[in-house]
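**Q** attaching a predicted model along with its sequence, questions to come.
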Amino acid sequence: MDAPVIELQRAGKVFVSSDGAKTTALDGIDLAIGRHEFVALIGPSGCGKSTLLRLVAGLLPVTSGQVSIYRQPVTEPRDEIGIVFQRPTLLPWLSVLDNVAFPVKLKTGRVDAGTRERARELVRMVGLAEFEDRLPEELSGGMQQRVGIARSLLHDPDILLMDEPFSALDALTRDEMSLELLRILRDSPKTVVFVTHSIPEALLLADKIVVMQSRPGRVREVIAVPFPRPRSLDTLMDPRFNRMANDIRAQVFTRRTGT
């Protein structure tokens, strides 16, 4: 078996408030994620899903244990990681194309012809070629999130971390964006860690689902998703899909309430 791309070994995170009070957000997380594997994190609010993502991203240090990427401890943000947040945080005065190219301008102070062409290719990939000169306010929420995804892919990262990227969208747009993400990853495979509160979304997208418990956040179960790829709207109509979603929902609810 190949070595995991991402590995958490007894990883924990404790936050200390200004008055010295301690809150254990994560405790004893063991998790291994393989190359080009899509892993969804689900669980109740406050279970540490987003904190876990930030540990992997190098945006937060671990308090205990270790987080590794390619067997190297994570101590700071790394170039092989792209991040997509809940909201795309686009710069309102820049065009779609310039927003996608912005990370390079921020890092180097300039955007060369090669970077601009790469940004243009990504805008085409996410289906926004005719909107590359538009400002963010001229786009729908789903279109803005596509721009955010394109921007995260600018430096062709090996790993994509996504923190509830579709949560602000309506149900139909959310399904559309999930299918769009599957298409993008088919054309440009990545190792993905995806935080969501939506069990159907996790089942549609992921190879495995990590179910977490709260107070403190721990991994309770890792569930392999049995549906073959490529997936489509037909996957959502599979009777097994709804049964599995209901089973996972019951498990999460039972663990949350302690019944």
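**A** Perfect, thanks for sending it. Numbering: from 1, shown residues only.
**Q** alpha carbons only for contacts and neighbour counts from here, please
**A** Fine.
**Q** how about the secondary structure of residue 218?
**A** At residue 218, secondary structure determined by DSSP: H, G, I helix; E, B strand; the rest coil is strand.
**Q** my read: it touches residue 28, true?
**A** Yes - contact criterion C-alpha atoms under 8 Å: residue 218 and residue 28 qualify, at 6.7 Å.
**Q** second structure follows, compare the two:
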Amino acid sequence: MERLTVDVVRGQARQPLVRDLSLAIRPGEMLALVGESGSGKSITAGAVLGLLPSSLRIGEGRIRFRGEEISAWPDKRKRRLRGKEIALVFQDYQGSFTPFMKVGKQLVEAVRSHVRITYGEAKELALHWLNEVDLPAERVFGSYPFQLSGGQRQRAALAAAMLLQPKLLIADEPTTALDVLTGERVLDLMTKLRRQTGCAILFISHDLRLVLKRADTVAVMQGGRIVECGRADTMRRQAAHPYTRLLLESRPLLLRDPGTGRAAEPDKPLQLVP
């Protein structure tokens, strides 16, 4: 993305919601876009996918994917890109699957809508990816979504996103609706799949703890703008922008490093504060 602006259109008036945004994600990299609700994170993802609501428009800037400028592509061409080259994992795992169709049928249809293969080949591919996300593949393939737990549905959604080995995976708050342990497991699987396939991940989150622990690069968004962008390890210790420092300071600090008495880093030995 280069100097991207997204406007809300009301009649003849246009008001920018995302302003002058520039980001680049390399193959195999996880870039986290972090900020409070309403900062423009999901709008940015929608612009990349070509899924903005009818009231929003890209005003200025460019979105380049694998060397091509895609923001001006017609909807039909963008649909061919979604799912095959760019995939999405939603925040709401309950909305990832149609409730009245078995998971396996939906996975097979997703594959065959992009690639000309037989039903048997598509089923084999679906079972492979269900196995990759540590699910009992045959049982999940033959289950309706309501027969799975929330964590299982989110992992099945991750399998669906990875079916065609996309070059870019957009994970929009993928753990918000899950408990902590299940969320960590989903993120572990995302990391594993990224290493296996070399896909880039745009990880959207409001949870700075997860961002600093998982991402290679962090972009902090406030009021529709990127206010700071840098390596996660550097930002954890040397955040430059006041808003980033405010986000860091707002993290719960219930633990201390036993050696220094200071608030501990996420990867250091911890002990409870007396």
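**A** Now that the structure is in, tell me what you want to look at. Not measured: the values here are computed from a predicted model.
**Q** quick one: TM-score?
**A** The TM-score (TM-score structural alignment, normalised by the length of the first structure) is 0.79; 231 aligned residues with a C-alpha RMSD of 2.8 Å.
**Q** list the contacts of the aligned residue in the second structure for residue 203 of the first structure.
**A** Matched to the second structure by TM-score structural alignment, residue 203 of the first structure sits across from residue 212. Residue 212 of the second structure makes contact with 218, 232, 233, 236, according to C-alpha atoms under 8 Å, 6 or more residues apart in numbering.
**Q** ok, residue 243 of the second structure next?
**A** Neighbouring residues of residue 243 of the second structure by C-alpha under 8 Å, 6+ apart: 222, 227.
**Q** before we move on, back to that, list the ones among the contacts of residue 212 of the second structure that the first structure also has?
**A** Checked against the first structure using both residues aligned by TM-score structural alignment, their matches' C-alpha atoms under 8 Å, the contacts of residue 212 of the second structure keep these contacts: 218, 232, 236.
**Q** taking those residues one by one, which sit in helices?
**A** Among these, DSSP state H puts 232, 236 in helices.
**Q** ok, and the most crowded of the kept ones among the contacts of residue 212 of the second structure?
**A** residue 218 (27 neighbours; other C-alpha atoms under 10 Å).
**Q** just checking, that one touches residue 234?
**A** No - using C-alpha under 8 Å, residue 218 of the second structure is not in contact with residue 234, being 9.7 Å away.
**Q** does the residue nearest the centre of the second structure count as helix, strand or coil?
**A** The centroid of the second structure falls nearest to residue 171 when counting by C-alpha atoms, centre = their mean (1.4 Å). Following three-state DSSP, residue 171 of the second structure is assigned to strand.
**Q** the one 3 residues further on now?
**A** In the three-state summary, residue 174 of the second structure is assigned as coil, counting by three-state DSSP.
**Q** residue in the first structure paired with it?
**A** Under TM-score structural alignment, residue 174 of the second structure pairs with residue 165 in the first structure.
**Q** skip the chain neighbours and tell me the closest residue to that match.
**A** residue 86 (4.3 Å; C-alpha to C-alpha, 6 or more residues apart in numbering).
**Q** do the same with residue 91 of the first structure
**A** Closest to residue 91 of the first structure by C-alpha to C-alpha, 6+ apart is residue 99, at 6.5 Å.
**Q** where in the first structure does stretch 190-202 of the second structure fall?
**A** Counting by TM-score structural alignment, stretch 190-202 of the second structure corresponds to residues 181-193.
**Q** need the residues that contact that stretch.
**A** 5, 33-41, 53, 125-126, 157-162, 205, 231.
**Q** so how far is it from its chain's centroid?
**A** 11 Å (C-alpha atoms, centre = their mean, to the nearest Å).
**Q** would you map the helices across the second structure?
**A** Under DSSP H, the second structure gives helices at 41-49, 75-81, 103-112, 119-132, 137-141, 150-162, 180-197, 208-214, 232-238, 242-249.
**Q** closest one to residue 11 of the second structure among these?
**A** Closest to residue 11 of the second structure of those is helix 41-49 (C-alpha to C-alpha; 20.0 Å).
**Q** so what's the gap between the closest one and the chain middle?
**A** 10 Å.
**Q** what range in the first structure does it sit on?
**A** Taking TM-score structural alignment, helix 41-49 of the second structure hits residues 49-57 over in the first structure.
**Q** how many residues are close by the residue nearest to residue 211 of the second structure when sequence neighbours are not counted?
**A** The spatially closest residue to residue 211 of the second structure, leaving aside those adjacent along the chain, is residue 32, at 6.1 Å (C-alpha to C-alpha, 6+ apart). Under the neighbour criterion other C-alpha under 10 Å, residue 32 of the second structure is assigned a count of 29.
**Q** hmm, back to that, out of the contacts of residue 212 of the second structure, who's nearest residue 15 of the second structure?
**A** For the contacts of residue 212 of the second structure, the nearest to residue 15 of the second structure is residue 218 (26.5 Å; C-alpha to C-alpha).
**Q** tell me who's in contact with the residue nearest to the closest one when sequence neighbours are not counted.
**A** Once flanking residues are discounted, residue 218 of the second structure sits nearest to residue 32: 4.8 Å by C-alpha to C-alpha, 6+ apart. Residues in contact with residue 32 of the second structure (C-alpha under 8 Å, 6+ apart) are 202, 203, 204, 205, 211, 215, 216, 217, 218, 219.
**Q** restricted to strands, list those.
**A** 202, 203, 204, 205, 217, 218, 219 (DSSP state E).
**Q** wait, residue 62 of the second structure sits on residue 20?
**A** No - Residue 62 of the second structure is beyond contact range of residue 20, at 10.3 Å (criterion: C-alpha under 8 Å).
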